[in-house]
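Student: coords below, sequence missing:
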C-alpha cells in the first residue's frame, strides 16, 4: 500500500479545510484513506482512550463531505456517546441531525449521529450513503444489530473506531459479506506508551493494596467474546465490609483527596463505598443506569465542576466519560477482560492543567491478572478462532507486574527495588518476603487437590527445604500437614515456591510456636 509522507498528509488535510490534528492523528487519517482506496470496505482504526478518536472522525467527516454529495452516518451504542459525538461535530461547524429515541431531529441533514438501537428498532433505511463511522466498534463482533447493518450496507465504506479492538470475531469472514471479513484492516494510530511519552496522556502509578478472593468464581463469555467473571460471583467476592474499609484507608493514604472515579462490582457495592466515604467526611455520589437522564446529568455536571470528590458507579462510565482532571481511579470490580480493564483505566489518563500523574488503586487483582495497562497489546483482528484468541492473550501476560510487598506500589516486570519506597526483598529463588498481616488459610474451604497440584506443592517444599538447610523428611512432613497423606509416588523435583505456599508455611510456623509456648506455660503451672 502506498503511504503519504507526513508533509503530504498535512497538506491534503489543510486543503480539505479540516480541523487541526496532531501528527499521529493526521497519519491515521491518511492511512485510513489509503486502505479504503486500496479496495477495503470496512477499516478499524485503533487509538487509545484519550488519543482523539472523535477528532479523527470529525476530520474524516469533513473530508468526505467536501469530496462527496453523499451523507455520513455516525453510529454509537449509548445515548451519552450519541450526544457527545453530535456535540463534537457541531463544534467543528458541521450541520448535524440526531437519530436517537425521543431526541430524534434533523434527519434531512448530511451528517447523522444515530443510536444503533434506534436504527434497529425502527428499521431505518439510509439513502445516498457515502460513509459509515462506528464509535466503540469493538462491539460490532458480538452485536447482531451492528452486523445486520453492515451486511445490508456492505458496499458502503465503513470506519470503525476503538481503543480496545480485541473482540473475538472482528476479523471473521461472513457469507453475507461475500466471505469478506467483518473488518478487513486494522490501522494503529498510536500506542498508550507513545502518547504518554509525548505528553498527550498522563503517566500512571498503580497500587494494589488488597483484592477479593476469586477462587472458584465461574466465568462466562462477554459480548466481546472474552471470558470474564460471572456478575453474581463478583458481587459475592467484592462487596465485603473489610474490603470496602480497605478502599477507604488506602485512598486517604495514597490519593490525598483528589478527584476520584470508582468502579464497583454492583450497585449495592457502589452505594456501600459511597456511604463509607461520606461517613469519613468525603463528599461522594453514586451513579447508575436506573437514574433518569436529568439526575445523571446533574451528578456528572457537579462532578465535572468539582462540587464533590468521589464518583462511584459499576460500568456506566467505562465508555464516553471525559473529565480530564479526574486523577484517581479505584478499581473494585474484579475482571479478566482486557477490554473492560482498559476501558476503565482509560478514564483517568487524559491530561489536565496541574495533573502530573494518574493513580490507579487496584482492589480487584486485575493488574496482576491482566498486566500493566501500558503493556503491548494484541493489535491484530481476531478471526473468531478460540485457540488463536487465547494464545494472543497469554502472549500479552508476559510482563506480570507485581505489587511491592512493602508499600503495594505496582512495579514493572523485572524491577527488583521498588521505585517508590526503595524496598528490595532478598532474592531467594525469586521469593519475596515482607512484614505484613497474615491471611488465614482455611483448609476446609480448599477444593480437593489434583495430582498435578499435589506434585507442584511437594516440589515447592523440596525447594524450600534445600535452600533453608532443613533435615531430610521436612518436606514430607509439611506435605502431610497440608494434605493429610504422605507424598507417595511423587517425583523428587524442585519448583520455586509461590507466595501462597510461603504464607501457609509462615502460618504453620506461628501455629507451632504458639502451641509450644502454650505447652511450656502448662508445664510451668502444672
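Tutor: Thanks, I have the structure now. Because the structure is predicted, anything quoted here is derived from the model rather than measured.
Student: for the rest of this, base every contact and every neighbour count on C-alpha atoms.
Tutor: Fine.
Student: tell me the secondary structure at residue 507.
Tutor: helix (DSSP: H, G, I helix; E, B strand; the rest coil).
Student: what about versus this one:
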C-alpha cells in the first residue's frame, strides 16, 4: 500500500513521531482514537524501516490484534514473521509481530524499534519484562486511551506524547461515525465494593443480572436499535449467556463470546457478526480492544467500570464509519449514526466519547462535564438541544426560591447567595412539568404535592399522577400500586420525598416496583417565601389548601 493512501492526520502523526525521536526521546506514545487507523499508522512506519534495513517488533496482547497487524503488513507488502502459538516462526524477517504471552516463553528477536499496541497495558509486568530486554531500541507505544486501567497517566513509561488526532476532530472529518448515548435503566451500584481499582466482579454481576435490568436491556434494544448490529459488554460469562438467552427468546439472533471460546468457533462467530447473520454479539473481555467490524452500530454497556480507558474502548467499538448500502462515507453519504445504550452509569461517570481530554503524560483525572438527559428520549448530551429528538434544553432560572444565606445557596446548588438574590423575581411554574421515568433504582424525587389526578394508562385502566413542585422544577410523577397506597395518605401542600427502592419478583416473570415515601408535615415557617415559589406566606393559594 503506497504511502499516499494514508490520511493527512496519519502522515502528520508519523512526522511528529520521527521529530520526537530526533529531539532526543527514546520512547514515544502515539495517541489516536479507536477506529482511526492506528494499525495502519505503525504498519506504514514498520514498512519504511524495513525498507531501510531496520528491524521492528510489534507487540500485542491478543490473537486478534496480532492477526490485524499481520493483515495490514501484508497490505504494505512487508515480509514479516509471527510469534504466536500454533504458528510457524519466520526468524529471518526483519519485522516480527508477537503475542506478548507467547514471546515471554521464547527468545527475544532483535529489534531497532519495539511497538506496543494498546500501549495503556505496557506498564504491566509481562510487558515490562519484554521491554527491559531492549535497552537500546526505540519504543513507540500506540493507544486510544493513554491511561493505566486505574486511571493514572503513563508518566515514567514514555518520554514524549504525540496526539495524532482526537475523537472530535475525526468525527467532524467523518472518519468516525456520529453517535448518541442514552441513559437507560441501571442498577444501584453504591453498595458494590472496589477491588483492584474497579467494581467487584461478583457484586456487579449480581446487580446487572437482575431480571428487571436484563429485560430492560432487551426491551430498549428492541424498541430503538433492532435494525443495528450490536455488541454487548457483559460482566461475567454467566451474565453474558443470560443476556444472549433473553435476546434469543425475543427472536433475535445472538451469540456469546469469551476468552475460552475455541478459536475456530470464535472465527465463525466473528464472520457471522460481520456479515449481519448474527445481530447481537455479547462478550466478556474479548471485544473491548481490537474489534474491527464497522457494521456494529449499537453498543450496550452492561458492564460497570471505574476505568476511563476501558469505558472509552467499549464505546469506541461502534464508531467506525459504515453505510448499509455499501457506499463510501462522505459529506453526501454519511455513516449510520451509532447508538450507545448505557445501563451501567458509564457515560455519567466517565463522560461522552468525544469529550475533550488531557492526553499528556502527567494528565490528572478530570471530572466529566455535567450532562443533560433528555426527558423525552433519555439521550445524554452537553449542548442546548437533544441530538436525538431535538428537544430544547429548558434553562434553569435562578430565583425560583429566595435564598437568604450562603449555606442555603450551597444546598440548592447556587454558587453563592448573591446568585439567588432575595430581590430576584421568583419564576412562576408556567412550563410543563418534567415527566419522571422510574428507570433507575434509587432515584429520588423531592417536592411539595400540588395535586393528584388520574389518566388513561397505556395498558388500559387508569393511572394516578402526582404533581410535585421541587426547588427548581415541577415533576409529573407516575403512580404505581405500592406508591399509590402511600400517596393516598399525603395531602396537598406537604413536602414529599419519593424514592424508587427496589423490585419484588412476582409470578409469570413480573415485578412490582417498591417505593419509600417520606413526608415533612410539620408547621410551615412563619415567614419567607412559600416552597412552591408562587406567593409569599401566609397563605399560599397553590400548595396550601
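Tutor: Sure thing, it's come through. Source: prediction; values computed, not measured.
Student: what's near enough to touch the equivalent of residue 64 of structure 1 over in structure 2?
Tutor: The alignment partner of residue 64 of structure 1 in structure 2, by TM-score structural alignment, is residue 49. The neighbours of residue 49 of structure 2, taking CA atoms under 8 Å, 6 or more residues apart in numbering as the test, are 55-56.
Student: quickly find the element holding residue 49 of structure 2.
Tutor: Element membership for residue 49 of structure 2, per DSSP states H and E: helix 38-51.
Student: buried ones in that helix?
Tutor: Across helix 38-51 of structure 2, burial judged by 16 or more other CA atoms under 10 Å covers 38-47, 49-50.
Student: wait, which of those is closest to residue 467 of structure 2?
Tutor: residue 38 (53.1 Å; CA to CA).
Student: which of the buried residues of helix 38-51 of structure 2 sit farthest apart?
Tutor: 38 and 50 (18.3 Å).
Student: for the buried residues of helix 38-51 of structure 2, which one is nearest residue 165 of structure 2?
Tutor: For the buried residues of helix 38-51 of structure 2, the nearest to residue 165 of structure 2 is residue 38 (10.4 Å; CA to CA).
Student: what's the match for that closest one in structure 1?
Tutor: Alignment note (TM-score structural alignment): residue 38 of structure 2 maps to residue 53 of structure 1.
Student: ok, now how distant is its match from residue 19 of structure 1?
Tutor: Counting by CA to CA, to the nearest Å, the gap from residue 53 of structure 1 to residue 19 of structure 1 is 13 Å.
Student: same thing with residue 37 of structure 1?
Tutor: From residue 37 of structure 1 across to residue 19 of structure 1, the span is 22 Å (CA to CA).
Student: who's more crowded, the two?
Tutor: Using other CA atoms under 10 Å, the more surrounded residue of residue 37 of structure 1 and residue 19 is residue 19, with 16 against 12.
Student: need the counterpart of residue 341 of structure 1 in structure 2.
Tutor: Matched by TM-score structural alignment, residue 341 of structure 1 corresponds to residue 311 in structure 2.
Student: swap in residue 361 of structure 1?
Tutor: In structure 2, residue 361 of structure 1 lands on residue 341 (TM-score structural alignment).
Student: residue 195 of structure 1 too?
Tutor: Using TM-score structural alignment, residue 195 of structure 1 lines up with residue 170 in structure 2.
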